[in-house]
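> quick check, what structure comes out for this input:
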Amino acid sequence: MANIVLAHGAWSAAWAWKKMRPLLQEAGHQFYAPTYTGLGARAHLATPDVDLSTHIQDIVSEIEFEDLNDVVLLGHSYGGMVATGVADKVASQLARIVYIDAFAPKDGQSLFDLVGPKAEGNMRKGAERDGEGWKMPVNPMPPDTAPEDVAWAGPRRRPQPIKTFEQKIKLESTEPLPPRDYIYATRNGPGDPFRQFADRARSEAGWTCHELDTSHNPHITCPNEFMALLTKIMAGGK
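Next up, the predicted model:
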């Protein structure tokens, strides 16, 4: 079946996809979920110098060292920044990119550019107050997350190096991109930063937009429904 590579979200890591792993394996897929430098099981490698390019290279290296082709690249949330950078480097090895309630930057944009000055200011203040100026404290999980999932995920989440949100992405490749799908979580609350990308996916060539009746973390809150949509997307469905 498919070679699926994950670019996970901020403050998170491969562990957060624990519910999805058996579903993907049962469907016959090979699932690769590298954890970014400085997060999850690699939190001990966090330094002030870890930036977006570091995380892009984490995923590129996984694809290259595992000799992967025809990759379905999943980018969740901040992972959309990473997936966009990965596609710029290894587009010929990708079959499809699936953005999951994710940021989809254009050349020269940072994540801070995409969330706006208010959200940026709040995160910078948190880093100054609780993260030595360079570690952004974890943000709250969506309010509809089950208490047992909050209890499981909370202790595993780690501060995010601020340069990963500050660095502007640089896109240089002239290779054509594979088909891109956008999964928009319709239960996002006020100040939703992801609607802009869903709207773009509905109107821009090369994109297909899908909706899922969930909040921001479908891999945690509704894995079976999420898996059904991924299966449809990978089969070429709209």
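> for the rest of this, base every contact and every neighbour count on C-alpha atoms.
Fine.
> show me the strands in this structure, by range?
Along the chain, counting by DSSP state E, strands occupy 3-7, 30-32, 71-76, 94-100, 135-136, 160-161, 180-185, 207-212.
> how many neighbouring residues does Met123 have?
20 (other C-alpha atoms under 10 Å).
> to compare against the first, here's the next sequence to fold:
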Amino acid sequence: MVITGVADRVPERVSGLVYVDAVVPQDGDSCWSLVTERERAWYLDGAGRTGYSSAPLPFFDGRATPHPLASLLQAVRLRGDLSAIDRKDYVYATGWPTPSPFEPVYRRLLADSSWRVHAVHSGHNVMRDAPEELLTILVGSTG
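Reported below is the predicted structural model:
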């Protein structure tokens, strides 16, 4: 959500974007609107203690901390689209133990020639599960 908003506001300062097993929002989308009921249940189940934050999802690193619930609900407001950004990469993790909430994004971007799409055998934490492969993608996206 954040990198999309930044790229929309200051595209002249962004030369490329890399989304790692994530949503790629369009105007008016929120994380909440782009994930499945299963993820929404995780967010709400974890919000029981304070009502303000969602506990780390069950497959997150043990060092993860609660996430502000409002940031999952807030819609991004975009003035344009990402066409001004020259390099756009999407990294899709194929090793989810359950169906990935990001498969619709992956399929949509596979059909869009302005994106380079990479399928990585990893769980959602690609940095932990496939660091070398992710590094190769990141280095390749810079030039």
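> please state their TM-score.
The TM-score (TM-score structural alignment, normalised by the length of structure 2) is 0.87; 142 aligned residues with a C-alpha RMSD of 1.9 Å.
> sorry, back to before: buried deepest among the strands of structure 1, which one?
Among those, ranked by average contacts under mean count of other C-alpha atoms under 10 Å, first place goes to strand 160-161 (a mean of 26).
> state the span of structure 2 onto which that one is aligned.
Here strand 160-161 of structure 1 aligns to structure 2 at residues 67-68, judged by TM-score structural alignment.
> quick one: residues contacting the equivalent of Lys89 of structure 1 over in structure 2.
Here Lys89 of structure 1 is matched to Arg9 in structure 2, going by TM-score structural alignment. For Arg9 of structure 2, the contact set (C-alpha atoms under 8 Å, 6 or more residues apart in numbering) comprises Leu78, Arg79.
> same thing with His67 of structure 2?
Contacts of His67 of structure 2 (C-alpha under 8 Å, 6+ apart): Ser53, Ser54, Ala55, Pro56.
> one more time with 10 Å
Tyr43, Gly46, Ala47, Tyr52, Ser53, Ser54, Ala55, Pro56, Leu57 (C-alpha atoms under 10 Å, 6 or more residues apart in numbering).
> can I get the residues you listed in JSON lines including distance to Thr98 of structure 2?
Output for the contacts of His67 of structure 2, formatted as JSON lines (distance: C-alpha to C-alpha, whole Å):
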{"residue": "Tyr43", "distance to Thr98 of structure 2": "16"}
{"residue": "Gly46", "distance to Thr98 of structure 2": "19"}
{"residue": "Ala47", "distance to Thr98 of structure 2": "22"}
{"residue": "Tyr52", "distance to Thr98 of structure 2": "27"}
{"residue": "Ser53", "distance to Thr98 of structure 2": "24"}
{"residue": "Ser54", "distance to Thr98 of structure 2": "20"}
{"residue": "Ala55", "distance to Thr98 of structure 2": "19"}
{"residue": "Pro56", "distance to Thr98 of structure 2": "17"}
{"residue": "Leu57", "distance to Thr98 of structure 2": "13"}
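> now, these that are in helices?
Using DSSP state H, the members of the contacts of His67 of structure 2 that fall in helices are Tyr43.
> tell me which two of the contacts of His67 of structure 2 sit farthest apart.
Tyr52 and Leu57 (15.2 Å; C-alpha to C-alpha).
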